[in-house]
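> heads up, no residue letters with this:
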């Protein structure tokens, strides 16, 4: 696309893990971009200095109106929200507020502000515990936790809003996002993060003394949960390509899985970390967590058909290496190493 078509993009949660990678991908490709983030789990250092960062809440319609006007926003990439599945079971109303109620306010502000394109960070948790080997977009949506429901409700709001207004959207259902920017500019930085690879990297770099393995009695080859791990930079690239489609085809909306179509168990991921670091992480077996399915593997046929998307970092050891590189860099940023 030429520069005339690269409209300004507002990235919500752009100081967070996935959002900051989307910001980098946009900047690298020459898109004008701004960020809104309340910095509750994000970090200002993750946003490039030349990118405007508005510290605030996505439900603050006055602030959103200001950003839309100041930056000339034409599209939104919406990453802001709460993402910890067990916490959603313990504190469901927090998730329905952060992920659903505030998304509704953001969608309304976008429509009122004439923002025509919206890309939504959704999740494979919308499928619940599917009884198929690979999950397609047509697999029944039966969430088993409030996190999944909160995201599915937002998808429904987008579909209904798109039908009623001059507005199109893409909902991208992520499987397990992992890794970090290959150039070491950003990565998973959240304290107390529950992502398996983040926890394993903290153990490998001495920040934790063990990794808890939640559930060893799943119906999987080694008894531990199997997930489809996608490199965060590949995921960010998919967002850019989806945005190009929305702009080129304003009457079209999309819902697509984001994964590689193959799964690794918890133990296989830990084996990869051991392999890359040439050391052994202490693994401690624990009971299953509430709301965890045994297996979630994507069928990526739709995204491969709709976008010219070719993953660059699909190798598990590469994903691990980038995550470890960021973990060491993060220690430098924080003066820990």
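On my side now, so go ahead. All of these numbers come straight from a predicted model, not from anything done at the bench.
> make it CA atoms for all contacts and neighbour counts henceforth
Fine.
> In which helix or strand does residue 239 reside?
helix 232-248 (DSSP states H and E).
> Helices of the chain, start to end?
Under the criterion DSSP state H, the chain contains helices at 17-28, 61-71, 85-90, 92-95, 102-112, 146-164, 196-204, 232-248, 266-277, 301-306, 316-333.
> Quick one: closest of these to residue 175.
Residue 175 lies closest, by Cα to Cα, to one member of the helices of the chain: helix 232-248, at 10.0 Å.
> Got another one to weigh against that:
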């Protein structure tokens, strides 16, 4: 069985590709390299360099490699930037998904695992987010992910054979392979690593929240655990087993920003005391997702603790520092 991984040259997608091949499944990648890297795709995995907005390229990827299903990871993933670029966000995440679904329908591919986001919940006033928590996205990014979930649900009503599930998660960190690391300029781990490597001091934005140590508590999951859950979801769809429309891939307890900084100092062996800055508007005290449904159906579990997450991310980042940094093209 072969799966097309959209966005398979990106940080998360490339881990999904390796999880597929490790499970003995075939993988094909389509990626426009707007934020991905060709070096993240294994040499023996077919790679179609194109946007999912390109219907002909999507069709070629599906039919040229006898694809059985799709793991849809591609998308514009920057929530903050999406506020400034809403039309771009909707084009990439909604129109792109429409194009993908159209080509799947025309080529008879009827299975999809969608890499969604906990951004569909916005900033809920609950300590533990479940799949039933009201969907109130706070950015065009979160809205676009929710619309894409609606598209899957509507397509399932229109196509009897069409099966799908969506995986929602907050912050993805760590590395499952020394060649793969997070290159996003907007994510916490790369920001802290780059600051430390430049000799600077990382900043915690607010230390007076209603949490045990006064700093925000957020959900962090290891990218290898996340990738494994995508593969289990895919194999469950392929086997015709029942799935929920959506699953939270959550830790259930979360980590505070101060705990992350402490783990950063330990993993990097760079002794630092983070600076304390002002709170950022709208930052809630705590957002953590419950992963019980995914544990029941997708073998979801937190196989890596916070130090594992930080250490693996740091090791991959150091390896990247010693080698030429892959350029998004």
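Thanks, I have it. Predicted, not measured: the structure shown is a model, and the values here were computed from it.
> Now do the same contact list for the counterpart of residue 155 of the first structure in the second structure.
Residue 155 of the first structure maps onto residue 149 in the second structure, with residues paired by TM-score structural alignment. Listed by Cα atoms under 8 Å, 6 or more residues apart in numbering, the contact set of residue 149 of the second structure reads 114, 116, 166.
> can I get these in CSV with distance to residue 12 of the second structure?
Converted to CSV, those look like this (distance: Cα to Cα, whole Å):
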residue, distance to residue 12 of the second structure
114, 13
116, 12
166, 15
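> possible to save the residues you listed as JSON lines with distance to residue 219 of the second structure and neighbour count?
Output for the contacts of residue 149 of the second structure, formatted as JSON lines (distance: Cα to Cα, whole Å; neighbours: other Cα atoms under 10 Å):
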{"residue": "114", "distance to residue 219 of the second structure": "20", "neighbour count": "26"}
{"residue": "116", "distance to residue 219 of the second structure": "15", "neighbour count": "26"}
{"residue": "166", "distance to residue 219 of the second structure": "18", "neighbour count": "26"}
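> What is the equivalent residue in the first structure for residue 22 of the second structure?
By TM-score structural alignment, residue 22 of the second structure lines up with residue 28.
> What of residue 86 of the second structure?
So, by TM-score structural alignment, residue 86 of the second structure is matched to residue 92.
> Which residue is the nearest non-sequential neighbour of its match?
residue 146 (5.6 Å; Cα to Cα, 6 or more residues apart in numbering).
> tell me the contacts of the aligned residue in the first structure for residue 127 of the second structure?
Structural alignment (TM-score structural alignment) places residue 127 of the second structure against residue 133 in the first structure. Residue 133 of the first structure is in contact with residue 297, counting by Cα under 8 Å, 6+ apart.
> go on, the one 3 residues further on?
With contact set as Cα under 8 Å, 6+ apart, residue 136 of the first structure has these partners: 257, 298, 299, 300, 301.
> What is the burial count for the alignment partner in the second structure of residue 67 of the first structure?
Aligned by TM-score structural alignment, residue 67 of the first structure pairs with residue 61 of the second structure. Applying other Cα atoms under 10 Å, we find 24 residues neighbouring residue 61 of the second structure.
> Quick check: residue 61 of the second structure vs residue 28 of the second structure, distance?
7 Å (Cα to Cα, to the nearest Å).
> Repeat that for residue 164 of the second structure.
19 Å.
> my read: residue 173 of the first structure touches residue 127, true?
No - the criterion here is Cα atoms under 8 Å, and residue 173 of the first structure misses it with residue 127 at 9.6 Å.
> Return every residue with contacts to both of those two.
Joint contacts of residue 173 of the first structure and residue 127 (Cα under 8 Å, 6+ apart) do not exist.
> wait, doesn't the match of residue 86 of the second structure sit right on residue 100?
No - between residue 92 of the first structure and residue 100 there is no contact under Cα under 8 Å: 11.2 Å.
> and the two? which has more neighbours close in?
residue 100 (23 against 17).
> mind listing what that one touches?
Neighbours of residue 100 of the first structure in contact, by Cα under 8 Å, 6+ apart: 150, 151, 153, 154.
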